[in-house]
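> Quick one: sequence and predicted model below, then my questions.
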Amino acid sequence: MKDKVFSKLKPLYTLFDTWLKIDAVLVFFSSFSLLLSWNLLTSTRENLLSLTFLGTISFIMFYLVFHFMINKFNPTFRQLSTDRSIHLSIAGLFGISNTSKTPTLKNNGQKKTTNNQKTTKGSAIPLYPLAKGGLKEIEEVDDEIYSKKTLGDGFAIAPSEGKVHSPVNGKIVSLFPTKHAIGIKDENDIEYLVHMGIDTIDLNGHGFQTFVEQDQKVKAGDLLTEMDLDYISTHRKNTDIIFITLSQDLIDSLEIDEDKKVDLDESIGQIVLK
């Protein structure tokens, strides 16, 4: 049990370890800078220019080497920038498998239903649009943590309006204080992440209005959140709405329709269970 919990939280441990190393290097560099500053104050005028030049060159070299080492040898740090550490916190919370499936395109044209979605092995869960707009495959999302399926398979919508709807039946299991992400769990114990925009955690909840509560049951098509697309775009954030299936160990495949324009009343694909 302990090993399982540790494996889920390992990305966070790696991140914290990285930051400790960064802090140690910064403390060393700060000490060096103070020593250099003291030398500048006590130096003769003839040495002042050379010491200033040396300090500038040292700072530039330190920055370049440090940046290269982090990006070259620590992919976890490179990947967990801005709200990506939050995403991997979600991964640890929900218990994500690293296995990812490649979605296949399929025209099914299924009509929306509000029946119970609990299914058996080999059966399918219909998926409905997150919002009105254009359908995108997960590989098209402009963020590698999604396009490379680090968290799991899914799809995205480039919204034409800001109302965000639940694509499945389930229960709200996670509401972020910043309102930009919602966790849903269905009756098959499959966890889903609805993430609204890219790097929108920086907005601290501004531009979002939430219409659901923790532990509330929702049906496909229910309104979850309303995004102020103009506000989000004005702050130079991508407005794509992303849907991720987190419980990859329970899923055989995720099939997405070919039609790039979506209607809220029709299925856009399905999840096939193992």
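Everything's here; your move.
> Could you use CA atoms for every contact and neighbour count after this?
Will do.
> Select the longest helix from this structure.
helix 2-42 (DSSP state H).
> list the helices and strands that one packs on?
Judged by 3 or more CA pairs under 8 Å, 6 or more residues apart in numbering; DSSP states H and E, helix 2-42 is in contact with helix 45-73, helix 75-79, helix 84-94.
> Packed most tightly, which of those would that be?
By mean neighbour count, with neighbours taken as mean count of other CA atoms under 10 Å, helix 84-94 ranks first of these at a mean of 18.
> Of the helices and strands packed on helix 2-42, which is nearest Pro159?
For these, the distance to Pro159 is smallest for helix 84-94, at 21.5 Å, taking CA to CA.
> Go through the helix or strand that contains Ile271 and flag the buried ones.
In the assignment (DSSP states H and E), Ile271 maps to strand 269-273. Counting neighbours by 16 or more other CA atoms under 10 Å, one finds that the buried residues in strand 269-273 are 269-273.
> secondary structure element for Asp173?
If you look again at residue 173, you'll see it is Val, not Asp. For Val173, the host element (DSSP H and E) is strand 170-175.
> Which residue, neighbours along the chain excluded, lies closest to Gly269?
Ile256 (4.4 Å; CA to CA, 6 or more residues apart in numbering).
> What's the local residue count around the one you found?
The number of residues packed near Ile256 is 25, by other CA atoms under 10 Å.
> Presented hereafter is structure B, for comparison with structure A:
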Amino acid sequence: MKGVELMGMSIGFIGTGVITSALVTGFCSGEDLDHRIYLSPRNAERASELAGKFKNVTVAGSNQEVLDKSEWVVLAVVPKLGEDIIRPLTFRADHRVINLIADRKLSEIASWIGKTRTLVHMVPLPFASRRIGPIALYPNDLDVANLFAPLGNIIGVNDEKQIEALLVITALMSSYYNLLWEVVKWGESNGLSMKESTEFTTSFFEALSSQARYDGDLSRLVEEMTPGGLNEMALHMIKGQDGFQPWVRALEPVLRRIRK
């Protein structure tokens, strides 16, 4: 079953943080989409910057005005302020609501906003601004998937525990960047320029991820190395120091926080 094609939608954002900026940039940076976008005035500087950059972006006078002018509403406020900002607003029954608040369940959001046509939880990431990377979605609503498909690879699931697991995996983003940074610094300390080390390291890891996704069999790729070679040497060294398990162990407390 294919969802309806969604073009020229009115999309409102309650909250104008980093992720809102990434999504708006992703929607507006090409010439293939003609959505009308309304931004919350809360972060006036960022909202004004986006409106100045893209002609189809308008800063509303209030959060309620965002809702009044929009068919789709994206809830993108920080969790600790979510209820105070959202509950006083009046939502329409025909609103299609996308929740980005990480540690709030849909049942809780529904108690704030009442009955709406659509209510889903979505996990976009900053690189949606460049229209790359995954966007997790629960439940797997086809119209929502179609709307956001130009901004990344939609991973739709229909179980709440699945979206929680996907959300937890995103917690490794800063750790991954830190790993790259440590490798880059090592390269610089061994005769490379910072530019050379950065370009090679990031290109190398990007290619590894691309190959892993293309191949699809990670367990085979792990074992596919020359006996006694450099890869085997490094792998055994890291395994011997329990170098991989801390990454997995770090996910457990994050998961507990999400499910609390």
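Thanks, I have the structure now. Just so it is clear, the structure is predicted and the values come from calculations on it, not from any experiment.
> Need the TM-score between these chains.
Once the chains are laid over each other, their TM-score by TM-score structural alignment, normalised by the length of the second structure reads 0.26; 113 aligned residues with a CA RMSD of 5.8 Å.
> quick revisit: so how far is Asn238 of the first structure from the residue nearest to Gly269 of the first structure?
Distance of Ile256 of the first structure to Asn238 of the first structure, computed by CA to CA, to the nearest Å: 22 Å.
> can you check Lys185 of the first structure too?
For Lys185 of the first structure, the distance to Asn238 of the first structure - CA to CA - is 26 Å.
> between the two, who's got more neighbours?
Taking other CA under 10 Å, Lys185 of the first structure and Asn238 do not tie; Lys185 has more neighbours (24 against 19).
> I'd guessed the more buried one sits against Tyr192; true?
Yes - at 6.1 Å, Lys185 of the first structure counts as touching Tyr192 under the criterion of CA atoms under 8 Å.
> in the second structure, which spans are strands?
Under the criterion DSSP state E, strands of the second structure are mapped to 10-14, 36-39, 57-59, 72-75, 96-99, 118-123, 134-138, 153-156.
> Please identify the deepest-packed of those.
Across the strands of the second structure, averaging neighbours per residue (mean count of other CA under 10 Å) puts strand 36-39 on top, at a mean of 26.
> list the helices and strands it packs on?
Applying 3+ CA pairs under 8 Å, 6+ apart, we find strand 36-39 of the second structure packed against strand 10-14, strand 57-59, helix 63-69.
> closest one to Ser175 of the second structure among the ones you listed?
Of those, nearest to Ser175 of the second structure by CA to CA is strand 10-14, at 28.8 Å.
> Grab the nearest non-local neighbour of Phe77 of the first structure.
That would be Leu15: by CA to CA, 6+ apart, it lies 6.1 Å from Phe77 of the first structure.
> Could you count how many residues lie near that neighbour?
Leu15 of the first structure has 17 neighbours, counted by other CA under 10 Å.
> State the distance from it to Pro126 of the first structure.
Applying CA to CA, the value for Leu15 of the first structure to Pro126 of the first structure is 36 Å.
> can you check Ala156 of the first structure too?
To Pro126 of the first structure, Ala156 of the first structure is 15 Å away according to CA to CA.
> between these two, which one's more packed in?
Ala156 (27 against 24).
> right, and the more buried one touches Leu135 too?
Yes - with contact defined as CA under 8 Å, Ala156 of the first structure and Leu135 form a contacting pair (6.1 Å).
> Strands along the stretch 151-274 of the first structure, start to end?
With DSSP state E, counting those that start in this stretch as the criterion, the stretch 151-274 of the first structure has strands at 153-159, 163-165, 170-175, 181-185, 191-198, 208-210, 217-218, 223-227, 238-245, 251-256, 269-273.
> Need those in TSV (columns: distance to Arg45 of the first structure).
Shown next, in TSV, are the strands of the stretch 151-274 of the first structure (distance: least, CA to CA, whole Å):
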stretch	distance to Arg45 of the first structure
strand 153-159	62
strand 163-165	66
strand 170-175	61
strand 181-185	58
strand 191-198	52
strand 208-210	58
strand 217-218	74
strand 223-227	60
strand 238-245	53
strand 251-256	71
strand 269-273	74
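> Nearest to Asp23 of the first structure among these would be which one?
strand 191-198 (27.9 Å).
> other SSEs contacting the closest one?
Helices and strands touching strand 191-198 of the first structure, by 3+ CA pairs under 8 Å, 6+ apart, are strand 181-185, strand 238-245.
> The longest one versus strand 251-256: what angle between them?
So the one you mean is strand 238-245 of the first structure. Orientation of strand 238-245 of the first structure against strand 251-256 (axes from the mean of the first three to the mean of the last three CA atoms, to 10 degrees) gives an angle of 150 degrees.
> ok, now the shortest one?
With the same axes, to 10 degrees as the basis, strand 181-185 of the first structure and strand 251-256 are set at 130 degrees to each other.
> What lies in contact with strand 181-185 of the first structure?
Residues outside strand 181-185 of the first structure that contact it (CA atoms under 8 Å, 6 or more residues apart in numbering): 170-176, 191-196.
> From these, list just the buried residues.
Buried members of the contacts of strand 181-185 of the first structure, counted by 16+ other CA under 10 Å: 170-175, 191-196.
> which of those residues lies closest to Pro11 of the first structure?
Nearest to Pro11 of the first structure among these is Leu193, at 18.1 Å by CA to CA.
> Surely that closest one touches Ile244?
Yes - contact between Leu193 of the first structure and Ile244 holds when scored by CA under 8 Å: they sit 5.0 Å apart.
> Could you double-check that Thr76 of the first structure lies in contact with Asp17?
No - using CA under 8 Å, Thr76 of the first structure makes no contact with Asp17, being 10.6 Å away.
> Roughly how far does Phe77 of the first structure sit from Thr42 of the first structure?
Here Phe77 of the first structure is placed at a distance of 40 Å from Thr42 of the first structure (CA to CA).
> how many neighbours does Gly133 of the first structure have?
Gly133 of the first structure, neighbours per other CA under 10 Å, totals 21.
> Likewise for Lys4 of the first structure?
A total of 10 residues lie near Lys4 of the first structure under the criterion other CA under 10 Å.
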